[in-house]
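> here are the coordinates; sequence isn't available:
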C-alpha cells in the first residue's frame, strides 16, 4: 500500500510540474470582452456571440458640443460659441475620466465577470481625442483588465458577412462616414466625412404639452421632397468622392458591395435606397432638357462637395454595377460589433506568439503599450 501511494504521488507530482511548465507557453483565458463605444450608445458582450449582451443608451452624444443642441431663448454670440467649442474639444484626461466613470461602471456591472481582455471599438477612431483614449485605458486598468486592443468599427465590419472589397457608409447621430475596404484593409485616402450627415439632421421638432422633442419624420413612400435636402446631397457627394478616390482597378469590385450601417440606417431604413438611387441617376445622367436639347444631355455633371467640383465622367461605367447589399442577418447598428466578435473569437490564440491581435499590455511607465 505504501509503495502504491508513493508511486501515485510521484506521478501526480510529475503531471503538476509539467502542467506548470507548459502553462507559460500555453495560456488558458476566457474569451475577450467586445466594448463598442458609439455616438449615443455603448454595446458590450462576449466574443463569439452573435449580438451584444447589453446596450447602454446615453442621453447625449459623447462628443457633443453643448452649445449646438441646447435651445435657449436668447441667442449666444459667436464669440461665446467659439469659447464653448474650444472648451468642449480640449477636455483633459481627468475630465474624460469623470465623464466615463458611470458609463464604464454600468458596463462591468452588467457583465458581472472577472477582469479579462477587452477589444475596444470607436465610432470614429481617427478623431477620438488622445485624452479620451487615455481615460478609457485608465478605467480598464483600474478594473484589472490585463490587455486591450483599440480598433475602428469599420475595420471589422466585412468579417461579419465575408466580403473582401466594398464601400462602407456609416451613419451615426452626429456624422456620416464613407470609406473603401479592400482585402482586410481600410483605404484611408478614400475616407470622406460629412459633419452634417448624421441622422439628427433628419429629426424634426415636435411640441407636445409645451415640451419639444425631436422625432423622426413621418414620410410617405410616394413623397420624395426630402431627397433634395442638404443632408442627402452631402451624403451623395461624399459617396461619389469616395469612389473617385478609389484606385481604378478596385472601383468595380467596390461598387458591387455598397453597405450602409450605423444607428441612422436602423432608424431610417429607407435612407440607403434613396441615396443610392440618386447616385445611380447622377452617373446615368438621367436629367433631360425640357426642350430636348441633346447637347445638354451630354454635359458632364459636376457636384459641389465642400466647394470642390467632382467630375463624375470616369465613374459613369459603374452606373450599371452599383449594388446595395444588406446587413442581414444582423442589425445595421450592431453589425460592426458582430464583426469584432467573430474576429476576436477566431484570432484570439492562447499563445502570444501565434495571435495576430496587437494586444496592448499595461506598463507602469506609460499605461497600455
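It's in. Predicted, not measured: the structure shown is a model, and the values here were computed from it.
> hey, let's count contacts and neighbours off CA atoms from now on
OK.
> from residue 346, how far out is the closest residue to residue 273 other than its chain neighbours?
Leaving aside its sequence neighbours, residue 273 sits nearest to residue 324 (CA to CA, 6 or more residues apart in numbering; 7.7 Å). Distance of residue 324 to residue 346, computed by CA to CA, to the nearest Å: 28 Å.
> do residue 182 as well
From residue 182 to residue 346 the distance is 20 Å (CA to CA).
> neighbour-wise, which of these two wins?
residue 182 (16 against 12; other CA atoms under 10 Å).
> list the contacts for the more buried one?
164, 165, 166, 250, 254 (CA atoms under 8 Å, 6 or more residues apart in numbering).
> hold the first one in mind and look at this next one:
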C-alpha cells in the first residue's frame, strides 16, 4: 500500500493512516495472545471484542480509498482497488470460523471503494463499483457456508468425544460386572471343590444301601427295584463327579500328576469298556493305537477320553465310533 501511494499522497497523511492501522492490528494481536494464555470461561464476550477489532481494521483499511484515491493516477487507483479487494478476500480464511467478524471487516473495507468509484459519475466506474459490492456479497456467502462447515465439524467432534466417553464408561461397567461374575464363579467353584466329599458321601451311601437291598431281596420285584435304584445312583454319581471335576478345574484345585505309562494298554483298556455299549446300539467300534510310552496324567486323560467316548456313543445314531491314538514326532494325538 505504501509503495502505491508513495510520492503521490502527502507523507503525513500516509503516516497517520499507517499508524492507525498498526495500532488496530497490534491491539488485536495483543488481545488474541492474552486469550491464548488465559482461556475465558465464556467465549461470547471475546468473540464480540474480536468482531469489534475486525470492524476497526476494516474501517481503517477502507479509509485508504477516500483518503488516497483522488491523489493517484488511474493505474494507482486500479492497483489500490485491487489491493483492497485481495485484502478482503484474505479475510475469508482468517474469519471462516466466525462469520460475524468477516461481515464486520468486509463492509467497511469494500463499501468505500465501491462508493468512490461510483461517485466519479462514469457508467464504467459505476459498474465497477457494483462489481466490487457483488464480490463482497459472494465472499459473505462463502464465509457463511464455511462457518456452517466449521461448526458442524466441531459439533461432530464433540459428539464423538461424548460417545467415546460413554463407550468407555460402559466398557468399564461391563469389565466390572465381568470381574464380579468371574469372582462369584470362582467362589462357587471353590465351594464345590471343597464340598466334593460331602456331596459324594450320600451318593456312596445310597449305592451301598441299594446293593444290600438287592442282596437281601425276598422277591424278584424288590430285586428289580434295587437294581433300578443302583443304576440311578450310578448315573447320578457320574453326573456329580463330572460337575465337581469342572468346578475343581475352574478353582484350580486339580493339578496334573505326570508319569510314564504304556499307550497301547491304556487305550485298549478304555476301548474295551465302551465296545459293548456301542454294540448294544448297533454301532461299529474300533480302536487304533501305537506302541509308545507317554508322559501324562493317566487319571485325568482317562476321564477326558471317557467323556468323549460316552458322548460319541450316546449321540451317534448309526455308523461307527473310532478311538485313535497316533504318534507324531514327540507327541501323541488322541481323537474320538
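Happy to help now that I have it. Every value quoted in this text rests on a predicted model; they were computed, and no experiment measured them.
> kindly provide the TM-score of these chains.
Laid over one another, the chains give 0.22 as their TM-score (TM-score structural alignment, normalised by the length of structure 2), with 108 aligned residues with a CA RMSD of 5.4 Å.
> coming back round to it: among the contacts of residue 182 of structure 1, which are in helices?
Among those, the residues falling in helices (DSSP state H) are 250, 254.
> quick check: the two most widely separated of the contacts of residue 182 of structure 1?
The distance between the two most remote of these (CA to CA) is 11.1 Å, for 164 and 250.
> pretty sure the residue nearest to residue 273 of structure 1 sits against residue 271.
No: using CA atoms under 8 Å, residue 324 of structure 1 is not in contact with residue 271, being 11.6 Å away.
> so where do the strands sit in structure 2?
In structure 2, the strands defined using DSSP state E lie at 259-262, 284-288, 293-296, 320-328, 331-335.
> for the first one, name the packing helices and strands.
Identification of packing neighbours for strand 259-262 of structure 2 by 3 or more CA pairs under 8 Å, 6 or more residues apart in numbering; DSSP states H and E yields strand 293-296.
> apart from its neighbours in sequence, what residue is nearest residue 187 of structure 2?
residue 251 (7.9 Å).
> could you list every residue that touches that neighbour?
186, 187, 189, 190, 193.
> buried ones among these?
Among these, those buried by neighbour count (16 or more other CA atoms under 10 Å) are 186, 189, 190, 193.
> for residue 293 of structure 2, state which of those residues is nearest.
Of those, the one sitting nearest to residue 293 of structure 2 (CA to CA) turns out to be residue 193, at 31.9 Å.
> surely the closest one meets residue 244?
Yes: assessed by CA under 8 Å, residue 193 of structure 2 is found in contact with residue 244 at 6.3 Å.
> would you map the strands across the stretch 201-350 of structure 1?
Remark: strands assigned in the stretch 201-350 of structure 1 by DSSP state E, counting those that start in this stretch are 204-208, 211-215, 258-261, 302-305, 308-311, 324-325.
> what is the shortest one packed up against?
Contact analysis of strand 324-325 of structure 1 by 3+ CA pairs under 8 Å, 6+ apart lists strand 258-261, helix 271-284 as its packing neighbours.
> on that earlier part again, would you turn the contacts of residue 182 of structure 1 into TSV with distance to residue 100 of structure 1 and neighbour count?
Below are the contacts of residue 182 of structure 1 laid out as TSV (distance: CA to CA, whole Å; neighbours: other CA atoms under 10 Å):
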residue	distance to residue 100 of structure 1	neighbour count
164	35	15
165	35	23
166	34	24
250	41	15
254	37	25
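> from the contacts of residue 182 of structure 1, pick the one nearest residue 341 of structure 1.
When these are compared against residue 341 of structure 1 (criterion: CA to CA), the nearest one is residue 164, at 17.5 Å.
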